[in-house]
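# Sequence first, predicted model second:
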Amino acid sequence: MSDQINDKPATSEGHKARRGAGFWALWGGVGAVALIAASGGAGWIFLNKVDLGGFVARRATAALGRTVQVGSLHVTPGRWLKVEIANARLANIPGGTGPDMVRVGRLAAEVKASSLLHGPMLVRHVAISDVYVMVERTPQRLPNWRFGKQAEAGAKPAASHPPAGPDDRSSYPTALDVAVEKGEVIYRTAHGSEFRTTLKTVTLQTDGVDKPVHLAVDGAYNDTPVTMTATMQPFSILRQTKTPYGIDMEAKSGDMTITFKGTATDPINADGIKGAVTFNSPTSRPMMQIAGLPAQQDIAMQMSGQFEHEGDLWSVTQGKGMVKDNPMTITLMRLVEGDHGKPDHVTADIAFSQLNLNEFLSHQKKVNPSETDIPLTVDAAPDPLIDAHLSVKQLSYNVLRFSNMTLAASVKPGTVAVDMLALDYLGASLKASGKIEGADKGAAHVGAAVNVSGADIEKLRQALGFGPVPIAGRVDMQMRADATQKTLNAAVHAADVAAAVSMTNGSLDRKVIGLVSADLRMLFNKPKGMTPVSCMLGVVSSRGGVGQALPLRIRTGDGTVAANARFDLNRKWFDLTFGSQASTTGRFALDIPVRVSGSFSSPKVRPASWSAEGRAMMAQTDRLNVLPAGVKEFALKNACYRAVGK
């Protein structure tokens, strides 16, 4: 193994820079050795008999501004000085969650004596055991890993002060080989989230200051076993403070593999990271275990993209991947750690070419798609806050199939806001917005405004299970829906709905006009073909899938039809009474109403009474006045609105 060293003199500024938490005791020990070696004399011969622990602890305490305790420290002279430290402690900052930031049970190393005079230090055979490190921010966002002036800078609000730059690495020692056993590193955020890394073994090896550095870790993250290997640039590059430090890493846990190839501008603090990342897991169970979430099913995931971490900002861009055979593109996934007392903030912009939600929402491998449901959960104090933009070319949910879906939603305290939902279904375009807000007993209130345009009547009646209908064309609809339920499906079925349905370009079978008008000419000449519909307007209200369409008007060149319909979507049943308006039909018309009722697929047709009370009920002009504002404005634009009540 080479003893090559960097001959660049150590600067006083470099010695004043913050020491890495894993090397603070070694720095203090070799500093004391340098003073004794320079004094010469007989003390050098008996140096290994002297316990320097107290002396080093006092110097380290003064240098770091924190209390340092050293149980014992012994140095054996030679070309390579042997240093042994036992039971060392570095105090945490005031307000920390524990008394110690660092504890080391044992540290042994060999230091090349000449490197103490010419620097940076060259060390080998470093053995460390029983290590504990707590890295945290206090609730006031003061980081415990900064010392002296840097500690003061770290306590200032990030909003008005830029993040501290990388530490001066010019005097960082070269460690030829390091072995760590029995370690624990805990990272705790300002608002209490804790991430625990257990280190079973850690090894670091290099053949010299200008040779690549190899790192291997065997441990666990949040009690989930993890192994990691990395090849990093030489220590000579590490000492170049302004030069990004190259890292090529692979981490594994169960069937999960994560790779990273890039650089870090502040590698000692794992900050300023930028590079390519890949993620692959056939089950995603290790990822869920690390996140502390239940793994209810296996979800194969693959992802690659550009990863960045700078201060409080974490992000992935230019991403591509696959989630359970659903291809996705990640334009942006960003996490910003929250300030003092504030939650984190996640921003996401993700696109899928196809997405089958049934595969994610069904916890069993074999389940009827019609049973798929989404719980309506609203957190009064969510962490993180979320702003998400999601687009899907082909979307499957329950037994429904949608296309060109776009969703812009946010998670805020007590509210899930859907700023925009757009999708195509059965040739129609749907646009909606609304909110989900917390309610009593674990339920949530859903309020939504929905606009549907270009819905094809033929496709709709097939989807609803209706038999053939005598009207053709496309309808538009404006709707307001409200429900308080625990799941999405329950909200859809129980919603209170107020809607206006409109058609401005369609056609009606002439037989309908002849039938409802009871035109005597039909005895000699039955009408054929379709007559253009100049306008159609219906006011629909329902609760729990049970409601009515009243009033309902269809105006054609052959006459105007007025109707009243009741329906029950749960039973697929309806009762429709319709008749012609006498003022719009010919002199041979008797204007006898017709009633159609029964199941959607096979209704019965028979004559109906047409009393004054029935005509008044079908007029119902006051029903337009109680519509929600947006729905009423939509109805006012329809030409048939003027016919209501006549």
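Cool, the structure landed.
# going forward, measure contacts and count neighbours with C-alpha atoms only.
Will do.
# does Ile36 sit in a helix, a strand or a coil?
Three-state call for Ile36 (DSSP: H, G, I helix; E, B strand; the rest coil): helix.
# Also Pro382?
coil.
# ok, now the one 10 residues further on?
In terms of secondary structure, Val392 is strand; the call rests on three-state DSSP.
# Count residues in the vicinity of Arg94, would you?
In this structure residue 94 is Pro, not Arg. 12 (other Cα atoms under 10 Å).
# Tell me which residues touch Gly54, please.
For Gly54, the contact set (Cα atoms under 8 Å, 6 or more residues apart in numbering) comprises Gln69, Val70, Gly71, Ser72.
# go again using 10 Å as the cut-off
Applying Cα atoms under 10 Å, 6 or more residues apart in numbering to Gly54 gives the contacts Ala60, Val68, Gln69, Val70, Gly71, Ser72, Leu73.
# Does the fifth one touch Ala57 like I think?
Yes: at 9.1 Å, Gly71 counts as touching Ala57 under the criterion of Cα atoms under 10 Å.
# what number of residues lie near Gly275?
Neighbour number of Gly275 under other Cα under 10 Å is 18.
# hey, where'd the strands end up in the stretch 301-450 of the chain?
With strands called from DSSP state E, counting those that start in this stretch, the stretch 301-450 of the chain shows them at 301-310, 313-323, 326-336, 345-356, 385-397, 400-412, 415-425, 428-438, 444-456.
# go on, the stretch 151-300 of the chain?
174-175, 177-188, 194-206, 213-221, 224-232, 245-253, 256-266, 271-281.
# between Gly71 and Ala57, what contacts are shared?
What both Gly71 and Ala57 touch, as defined by Cα under 10 Å, 6+ apart, is the set Ala88, Arg89.
# put this beside the first:
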Amino acid sequence: MPDGQKKRRGVGFWVLWGGVGAVALLAASGGAGWIFLNKIDLGGFVARRATAALGRTVQVGSLHVTPGRWLKVDMTKVRLANIPGGTGPDMVRVGHLAAEVNVSSLLHGPMLVRHVAISDVYVMVERTPEHLPNWRFGKQADTGAKVEPHPAATGLDDRSHYPTALDVTVQNGEVIYRTAHGSEFRTTLKTVSLQTDGADKPVHLAVDGAYNDTPVTMSATLQPFSVLRQTNTPYGIDMEAKSGDLTITFKGTATDPINADGIKGAVTANSPTSHPMMQIAGLPAQQDIAMQMSGQFEHDGNVWSVTQGKGMVKDNPMTITLMRLVEGGRGEPDHVTADIAFSKLNLNEFLRGQKTSASSDTDIPLTVDRAPDPLVDAKLSVKQLSYNALTFSNVALAVSVTPGAVAVEMLGLDYMGATLKASGKIEAADKGAAHVGAAVNVSGVDIEKLRRALGFGPIPLRGRIDMQMRADATQKTLNAAVRSADVAAAVSMTGGSLEKKVIGLASADLAMLFNKPTGLTPVSCLLGVVSSRGGVGQALPLRIRTGSGTVAANARFDLNRKWFDLTFGTQASTTGRFALDIPVRVSGSFSSPKVRPASWSADGRAMMAQTERLNTLPAAVKQFAQKNACYQVIGK
């Protein structure tokens, strides 16, 4: 609810009901002139009294009173001036107001009115660019843009003298809330009707109108006016609102119902397409997204929240632990906090509008606002997440949106038995792009599952590897950033096994002429330094230490072409006396590479060492590499 709706008793009350009361009292004190009262235009008198009371110009085109047991009041062309610097000259305009007031209720109270008819209503509630609110009057206006105390602390929400309105009709109304930044939220009231059979009977409210040009209807059953006048008693509300296929219900109470504050109760929302919701929010609706949600809603001052929520978004079950909006103060953005969990979530359905195949190209734009409103702190967990042809499990994400940056404070997920943990930041860059920087730790990657996912043919290495890497890219979308990222990584294995024939092949051991080795030899350590740009890179240096010998290798690769070139050989000091230590080269496509002997020049051996590359690694990656026993072997 915008700040402008927190006017305490409200402009309508002071201008309209206050005017009715003043006129009625004047008429009651008229004595012999009572029967001639309807001939007198009291508009100027009431306008002057209201101007003095509000500290702002009030105009009344005409005001006539017809005496009787029910005093008839008829007002036209009522205007309340806006504050200096406001968008327009008027804050309130009322074309016509007619009502009947029970005369005895003026003496004994509370006021009782009936047949209230109001038409051609305009209300502009706004803050000026200097953050001055236009809904404060008299001494309150002198406080400027300071935070207004809660009505409970000031007594301004005293409801004990509110009138009972038996029936009210409003036609052709418009209420606009305008922020200090110039954003407008427009409510159009085609018809509004309120009816009750008495002060102790339920009140029925119906509204037919629109919000931001989206048609909306609302019906509500409210507690009697007698309960409304009990200031310290929460006021019961049972409401249903509809817009297209969107239905929202609320059943609860409000401690300050006149200002729509202190609200607490159960809320539900249901929309097979979500189009009306997107239209109301001013967002494009490019596809149908069925949504169902229920939870506990609260509004207290500047804080709006939903807790204990459950629902379904396009066949994706969700649980809402917390969704909270805190309205920003002077010159400050709003702040959203969210904690949402999904049992499953298919991003392809949201980003492409349909279920996708392995050849799909779902993508996420990297959009970063330099002055976001609202700011965001969000936690998201998903038991099963689908993105393109990939399926992840146990996904946990903590993200914050601040000026010029989206910080991923924590990202964790499981994929093919491996665990990934990452953190990073997306920062605004030139020409609509964003810079992505991320630190990633991957543990427990099964080599066999990985080579199948990459399309490799069988490889002689078994076990699980760990990896620590740093990735940076400047692009407009997530997929483009992944494809073009600069990557520096260390790959480590502290267990596993290598086929013995690899050692024999790499060492060119003459003993293999008489006895070909079979089986596996344990790997005591494996360490490689990997760097790439745009999917093209190298693994250099690379060491595998086993009980049968130590293998040194270097590799080049192109993930885009699914091509690699690997040269490996044994270190002479670790192999047998019959080993020639002739290197082997394996190159070609991932699925069908060619194997042949390779030269082992002095330059090649120097390249294999490359100990200085360990010193150029990012700090976190280097610390990870230093924990591996092969770290000291590289360069020997």
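Now that the structure is in, tell me what you want to look at. Bear in mind that the values here come from a model prediction, so they are computed numbers and not experimental data.
# re earlier: Gly71 and Ala57 of structure 1: which is more packed in?
Shown here are Gly71 of structure 1 and Ala57; by other Cα under 10 Å, Ala57 has more neighbours (24 against 16).
# What is the equivalent residue in structure 2 for the more buried one?
Correspondence of Ala57 of structure 1 to structure 2, assessed by TM-score structural alignment: Ala47.
# and Asp197 of structure 2, how many neighbours?
13.
# what does Arg370 of structure 2 give?
14.
# Also Thr317 of structure 1?
Counted with other Cα under 10 Å, the neighbours of Thr317 of structure 1 add up to 19.
# OK, contacts around the counterpart of it in structure 2?
In structure 2, the residue paired with Thr317 of structure 1 according to TM-score structural alignment is Thr307. If you count contacts by Cα under 10 Å, 6+ apart, Thr307 of structure 2 has them with 266, 294-298, 319-324, 338-339.
# re the thing from before, touching, the match of Ala57 of structure 1 and Thr76? I think so.
No: using Cα under 10 Å, Ala47 of structure 2 makes no contact with Thr76, being 11.8 Å away.
# joint contacts of the two?
Common neighbours of Ala47 of structure 2 and Thr76 (Cα under 10 Å, 6+ apart) are Gln59, Val60, Gly61, Ser62, Leu63.
# Return the most buried member of the strands of the stretch 151-300 of structure 1.
Among the strands of the stretch 151-300 of structure 1, ranked by average contacts under mean count of other Cα atoms under 10 Å, first place goes to strand 174-175 (a mean of 24).
# quick one on the thing from earlier: now do the contacts for the match of Ala57 of structure 1.
Applying Cα under 10 Å, 6+ apart to Ala47 of structure 2 gives the contacts 15, 19, 53, 57-63, 78-80.
# Report how many residues lie close to Leu132 of structure 2.
So Leu132 of structure 2, with other Cα under 10 Å, has 22 neighbours.
# Can you give me the separation between the closest residue to it other than its chain neighbours and Pro84 of structure 2?
Distance criterion Cα to Cα, 6 or more residues apart in numbering; nearest residue to Leu132 of structure 2, sequence neighbours excluded, is Ala145 at 4.9 Å. Using Cα to Cα, to the nearest Å, we find Ala145 of structure 2 at a distance of 14 Å from Pro84 of structure 2.
# wait, isn't Lys604 of structure 1 in contact with Trp573?
No: between Lys604 of structure 1 and Trp573 there is no contact under Cα under 10 Å: 11.4 Å.
# So for those two, which sits in the more crowded spot?
Trp573 (18 against 10).
# After alignment, which residue of structure 2 pairs with that one?
So Trp573 of structure 1 corresponds to Trp563, using TM-score structural alignment.
# And for His118 of structure 1?
Looks like His118 of structure 1 aligns to His108 there (TM-score structural alignment).
# how close does that match get to Asn102 of structure 2?
For His108 of structure 2 relative to Asn102 of structure 2 (Cα to Cα), the value is 10 Å.
# who has more neighbours, those two?
Asn102 (18 against 8).
# so that one touches His115, yeah?
No: shown here, Asn102 of structure 2 and His115 do not form a contact pair, counting by Cα under 10 Å, at 11.2 Å.
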